[in-house]
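# Here you go, sequence then predicted model.
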Amino acid sequence: MTQIPFPPSTLVPVGRVELEVHEAGRENGGPAVVLCHGFPELAYSWRHQLPALVAAGYHVIVPTQRGCGRSSRPTDVEAYDVTRLTGDLVGLLDHLGIEDATFVGHDWGAMLVWWLALLHPQRVRSVVALSVPYVERGDVPWVEAMATWFGDEHYFVHLDRRPGVADAVLDADPARFLRNLYRTPPASPTPGMMLLDVARDEHPRGEPVMSDADLAVYVDAFRRTGFTGALSWYRNLDRDWQLLADVDPVVRQPALMVYGAQDTVVRGQDLARYVPHVEEVTLDCGHWVQQERPEEVTRLLLEWLGRQGVA
């Protein structure tokens, strides 16, 4: 694998924070596509898709989310709730003078674009989610429900209820944690596995999903920032549940859901009930879909966008 050049970033003011944003293809005059990364990632996670989307005529915007990279990293946990995170994306569109866009998200980025479609439907033309399907709100707060199902050592529960513990372990050796995590199955953590287990593993399984040069981009970034900002997204799940209480739960935009067949993330059950215009596709890979199967993901994106008339 060879390192792929990625366009330089600029810092974009969005309300009270700044986002590190990579942008290309504005001169195309085509529809906007915003690519949203997950945890523990950066805008660079979309290095394979950006050039092809630009070549196809799209205006591609790739933010590094708040809490990561050169983007702002507020210290208050509540600064990472659903209203702030979706507000960042709306503010980014406003700054660029864009009315609406197709939003593509992976992992936490997928959760974010689902929520954006609910909270700001007029700004979302269509949605593409990788790895993480739309999650029904349910009657019980999400972390509380996971504690009941999986116990207190499930990593979502642990991160929420024991702040600072995981942060210290991951910060102590970002290179080992990221090297162990960015691998093909069976290296992906199971629902009950702690991030701490991954960080401490001296004999990781699976194969790397990226070159050493690409991995160094992530390692260098998280060595500078630590992981607390990125982990704060997890620590707002029950707050997000509260904030979404009175929101129409149906995603009405056209949507594409891409699963990894070997991913441990639970597949969406009756997804079309809440996302009636969804198309579901499964690729033979694990959790890091767009990095494990870059050409397939790029082709899927271009074909699906074309069918939706986003061209």
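Looks like it came in fine.
# CA only for contacts and neighbour counts going forward, please
Noted.
# And the helices in the stretch 51-200 of the chain?
Along the stretch 51-200 of the chain, the segments classed as helices by DSSP state H, counting those that start in this stretch run 82-96, 108-119, 142-150, 155-161, 165-172, 174-181, 195-200.
# and F227, which of the ones you listed is closest to it?
helix 165-172 (5.9 Å; CA to CA).
# which helices and strands sit right next to that closest one?
Packing partners of helix 165-172 (3 or more CA pairs under 8 Å, 6 or more residues apart in numbering; DSSP states H and E): helix 195-200.
# Identify all contacting residues around the helix it packs on.
Helix 195-200 is contacted by residues 155, 166, 169-170, 173, 176-178, 180-181, 189, 204 when judged by CA atoms under 8 Å, 6 or more residues apart in numbering.
# Which positions in it come out as buried?
195-196, 198-199 (16 or more other CA atoms under 10 Å).
# Going by distance to V219, which of the residues you listed wins?
Closest approach between the buried residues of helix 195-200 and V219, by CA to CA: A199, at 13.0 Å.
# Filter the contacts of helix 195-200 down to the buried ones.
155, 166, 169-170, 173, 176-178, 180-181, 189, 204.
# okay if I get the residues you listed as a markdown table plus distance to T148?
A markdown table is the format used below for the buried ones among the contacts of helix 195-200 (distance: CA to CA, whole Å):
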| residue | distance to T148 |
| --- | --- |
| Y155 | 13 |
| A166 | 21 |
| V169 | 25 |
| L170 | 26 |
| D173 | 31 |
| R176 | 31 |
| F177 | 28 |
| L178 | 29 |
| N180 | 28 |
| L181 | 26 |
| P189 | 19 |
| P204 | 29 |
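# try this one side by side with the last:
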Amino acid sequence: MFNPTDFPKPALISVNGVELEVFEAGRQNGGKPIVLCHGWPEHAFSWRHQMPALAAAGYHVIAPNQRGYGNSSRPTEVADYGIEHLSGDLIALLDHYEYEDATFVGHDWGANVVWGLTLLHPNRVNRVINLSLPYFERGEKPPVEFMEDMLGSDFYFVHFNRQPGVADAVLEENTFQFLRNLYRKNEPPREPQPGMALIDLARAETPLGEPVMSDSELAVFVSAFESSGFTGSINWYRNVDRNWHLLADVEPVIQQPALMIYGDRDGVARSEKLAELVPNVEVVNLDCGHWIQQEKPEETNQAILKWLEQQGATY
């Protein structure tokens, strides 16, 4: 397992009206940026296995804690977590380093941000690598309404929006238990239960399956969320309808070369139209659940580096 003391020390960088806590590797590889965007409820530390491998391959690796996370700024207004701000932070980070464009890598919510960033700022993204969350066709209804119709009011996206503050408080009361119970792999199949699944997970005394990481690694996440709370990060979910409206008029097809990495046991749905929406995409499947780059670090690194080499992008 990874020794958390080996993780780079962060810098606080002022961009786009906020401060971001940014971790770097391979700074000596200036001019070859690759930006790693974490998901929820994660942290830049989720890329601990990828950062040294990418730096060794010649990249300047930039892994921010995005707004709402870690020691990065946590604005109080919900609207400050919309895709225009989340993508604006990353563009401002490129400007800070004086980069015209970069390869962007995202997992989970980070993948959603990278897809949105690529739509809003196509000239600043040269390649896309996303894990778990594919690019989906824009629906006819706002997403929260659609999910409420399909999955009910207890589905976590809907609950976060319809009952603001409720889940936030439960997760904050049970931070260690929630994260310990969430970061699991090889979980036995379960029948769907009534109620809000993440609240139930936070209150469950016994975790299922096997831990994804060591106790010392988990402690990094627990410490970060004990300090920051969960509201800033959950506010990303509270902007999905605003983002849907904001992206209504952008060109929906992503032309950049893209790598999509799925976990075969991930509960996140796959996109049936991915090849239409992202015509230059290559798909890789790994035998793992949702926490792809932490469950299968070597395989993830191999998939990313092989694809970058095929793109003629490895230095």
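Looks like it came in fine. For clarity, every value in this text was computed on a predicted model and none was experimentally measured.
# Mind checking how well the two chains overlap by TM-score?
Taking TM-score structural alignment, normalised by the length of structure 1 as the basis, the two superposed chains have a TM-score of 0.97; 311 aligned residues with a CA RMSD of 1.5 Å.
# what's next to stretch 213-220 of structure 1, contact-wise?
Contacts for stretch 213-220 of structure 1 (CA under 8 Å, 6+ apart): 3, 41-42, 174-175, 178-179.
# Kindly indicate which of the residues you listed lies nearest R235 of structure 1.
Among the contacts of stretch 213-220 of structure 1, E41 lies closest to R235 of structure 1 (CA to CA), at 17.2 Å.
# Next, count neighbours for the closest one.
Residues lying near E41 of structure 1 (other CA atoms under 10 Å) number 25.
# Spatially nearest residue to it, not counting backbone neighbours?
Leaving aside its sequence neighbours, E41 of structure 1 sits nearest to Y218 (CA to CA, 6 or more residues apart in numbering; 7.0 Å).
# quick one: the one you found from D100 of structure 1, how far?
Distance check for Y218 of structure 1 against D100 of structure 1: by CA to CA, to the nearest Å, it reads 30 Å.
# hang on, the earlier thing: of the helices of the stretch 51-200 of structure 1, which is nearest P254 of structure 1?
Smallest distance to P254 of structure 1 across those (CA to CA): 10.3 Å, for helix 108-119.
# Could you report the separation of the residue nearest to N174 of structure 2 when sequence neighbours are not counted from F178 of structure 2?
With sequence-adjacent residues excluded and distances taken as CA to CA, 6+ apart, N174 of structure 2 is closest to A202, at 5.9 Å. Distance of A202 of structure 2 to F178 of structure 2, computed by CA to CA: 4 Å.
# Tell me who's in contact with E172 of structure 2.
Taking CA under 8 Å, 6+ apart as the test, what E172 of structure 2 contacts is 225-226, 229-230.
# List buried residues within these.
Buried positions within the contacts of E172 of structure 2, assessed by neighbour count (16+ other CA under 10 Å), are 225-226, 229-230.
# Which members of those are the farthest-apart pair?
Taking CA to CA as the measure, the buried ones among the contacts of E172 of structure 2 reach their widest spread between E226 and F230, a distance of 8.5 Å.
# which residues of the stretch 151-300 of structure 1 fall in strands?
Taking DSSP state E, counting those that start in this stretch as the test, the strands found in the stretch 151-300 of structure 1 are 255-260, 278-283.
# Using JSON lines, lay out those together with mean neighbour count.
Formatted as JSON lines, these follow (neighbours: other CA atoms under 10 Å):
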{"stretch": "strand 255-260", "mean neighbour count": "24"}
{"stretch": "strand 278-283", "mean neighbour count": "15"}
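# sorry, back to before: quick one: which of the contacts of E172 of structure 2 sit in helices?
Among these, the members falling in helices (DSSP state H) are 225-226.
# Turn the contacts of E172 of structure 2 into TSV, including distance to A79 of structure 2.
Output for these, formatted as TSV (distance: CA to CA, whole Å):
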residue	distance to A79 of structure 2
F225	21
E226	23
G229	18
F230	16
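# Test my guess that T102 of structure 1 contacts C36.
No - in this structure T102 of structure 1 lies outside contact range of C36 using CA atoms under 8 Å: 10.7 Å.
# Identify the residues contacting L119 of structure 1.
86, 247.
# swap the cut-off to 7 Å and go again
If you count contacts by CA atoms under 7 Å, 6 or more residues apart in numbering, L119 of structure 1 has none.
# Roughly how far does it sit from D248 of structure 1?
From L119 of structure 1 across to D248 of structure 1, the span is 8 Å (CA to CA).
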